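**Student:** give me the fold of what follows.
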Amino acid sequence: MEGLIFYWISWMVWIMATFFMARTNKYRFLLSAWILCLVIMSPLTVNILNFEIGIAVLFLLASLYVFAGRLKKLSKLYFLFCTFILMMAYVTFHLFELFDPVWVIFSREWMLSVLMVYMAVLLQKNRMLRLPLILLGGIQGEFLYAFILKSFSFPYTIGSLAFLDIMAISISLSSLWIAVHWTVKYIEANFKHFEREKQKLS
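**Tutor:** Below is the predicted model of the structure:
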């Protein structure tokens, strides 16, 4: 069922933001409301210039451009450059899948998600910028892929529930990568502290 992964992960994040984040956290209400709006908009589509576009993707796109606009000048330019590379990777994967589907030997959602996360890790050292990078690269890739398919008269919905599933998996994998990295750094810091204390006592 398309959208199941997206809904499952979205509700998990919403529950964590609503009930487990500190009430003093200024992003708590904003994150909860943002996810709720995204879930509500996800099944809705609108026709713009003969393109069927998911309203949730338009909402995501607007949010991401606002975020990118607040970055410093050099960071903004590099961020947009990275989104262009991810956009091309996203479109290339879909075109290979369309014209030569034999090589897609595993689930396309997981293969594309792993590709997006891997490229985001290679391109962006700032771990917190990887999440919006994946989303913006994927959304722009959706628009470009739809334009290409239109030239072949193939129908395609930009930002469908299947696309939201891919983005949800990608964000989850990237978040897991960040959590593992932080855990390793925390263990290393505590181990070094333990070693120093041990040397003082000896």
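**Student:** C-alpha only now, for contacts and for neighbours.
**Tutor:** OK.
**Student:** tell me if Val46 really is in a strand.
**Tutor:** Yes. Secondary structure of Val46 (DSSP: H, G, I helix; E, B strand; the rest coil): part of a strand.
**Student:** ok, so what distance separates it from Ile53?
**Tutor:** The spacing between Val46 and Ile53, counted by Cα to Cα, to the nearest Å, is 5 Å.
**Student:** these two - which one has more neighbours?
**Tutor:** Comparing Val46 with Ile53 by other Cα atoms under 10 Å, the one with more neighbours is Ile53, at 22 against 14.
**Student:** following up with a second sequence; could you model it the same way so I can compare the two?
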Amino acid sequence: MEGLYFYWWAWVIWIYATFLQKKTNERTRLAAAMLLLICGSIYKIKIGSFSITYSFLFLFLFSLAAVRRQMSGLLLLSSLAVAFFSASVRLLAIADPIVVWADERWLLAIGTTMLVLFIERKPTMRILATVIGSCQGDIVYAVAVHDVFSSLIGSLFFFDALALTGALLFGWSVLEHLPQYIDEKQLKRNKPL
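**Tutor:** As a prediction, the model looks like this:
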């Protein structure tokens, strides 16, 4: 079922932001963004001969606005690498479906995660490179297959792969910060009274 991973993670993030985070403006923006992504995922707009979901437009434009001040060559490189990777995996799945031996969403998520982890160091830059690159890759894929069949830009398949990638990046970030957290707990426990 397409959209399962996306809806599940979007609701988890919304519940966390709404009920578990401290009351700040960041929390409100995150909760509103998640609701906009969930609501806009089923509505589409036609631009030329392409159909694009509102969620895709919101996510792509928001990420581009977020990086306009801190755009670097490394972020450009990593987002282009993610775009080429995601478009090539999806095109390969059409040309030779035997090569895709597992669920295509998981292959995209694992490959994109490894690619971004190799290139970017900061977690926020990893997320931005993933979102921008995945959006660009979906656009490239839709343009490449446009003459053969129509493809919705920002489909639930796209959001599933993006949600899985985000979950894998979050898990990696937790693993990166786990030793520091354990050291802090150990120092507090051994602190003299």
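**Student:** pretty sure Trp168 of the second structure contacts Thr113?
**Tutor:** If you look again at residue 168 of the second structure, you'll see it is Leu, not Trp. Yes. In this structure, Leu168 of the second structure is within contact of Thr113 by Cα atoms under 8 Å, at 6.8 Å.
**Student:** more neighbours: these two, which one.
**Tutor:** Using other Cα under 10 Å, the more surrounded residue of Leu168 of the second structure and Thr113 is Thr113, with 23 against 17.
**Student:** what's the matching residue for the more buried one over in the first structure?
**Tutor:** In the first structure, the residue matched to Thr113 of the second structure (TM-score structural alignment) is Val117.
**Student:** you'd agree that match is up against Ile134?
**Tutor:** Yes. In terms of Cα under 8 Å, Val117 of the first structure counts as a neighbour of Ile134; the distance is 7.0 Å.
**Student:** spatially, what comes nearest to Ala146 of the first structure if we skip its sequence neighbours?
**Tutor:** Once flanking residues are discounted, Ala146 of the first structure sits nearest to Tyr156: 6.1 Å by Cα to Cα, 6 or more residues apart in numbering.
**Student:** and the longest helix for the second structure?
**Tutor:** Longest helix in the second structure, counting residues (DSSP state H): helix 156-190.
**Student:** on contacts alone, who are the packing partners of that helix?
**Tutor:** helix 4-15, helix 104-119, helix 123-144 (3 or more Cα pairs under 8 Å, 6 or more residues apart in numbering; DSSP states H and E).
**Student:** of these, which stretch is the most buried?
**Tutor:** Greatest average neighbour count among these goes to helix 123-144 (a mean of 22), per mean count of other Cα atoms under 10 Å.
**Student:** using the aligned residues only, give the average distance of that one to the first structure.
**Tutor:** Helix 123-144 of the second structure, aligned to the first structure and superposed, deviates on average by 0.9 Å (mean Cα distance after the TM-score superposition for the first structure).
**Student:** where does that helix end up in the first structure?
**Tutor:** Per TM-score structural alignment, the counterpart of helix 123-144 of the second structure in the first structure is residues 127-148.
**Student:** run through who's touching that stretch.
**Tutor:** 51, 57, 61, 64, 79, 82-88, 90-91, 94, 116-117, 120-121, 124, 156-159, 167, 170-171, 174-175, 178 (Cα atoms under 8 Å, 6 or more residues apart in numbering).
**Student:** show me which of those are buried.
**Tutor:** 51, 57, 61, 64, 79, 82-84, 86-88, 90-91, 94, 116-117, 120-121, 156-159, 167, 170-171, 174-175 (16 or more other Cα atoms under 10 Å).
**Student:** alright, that wraps it up for me.
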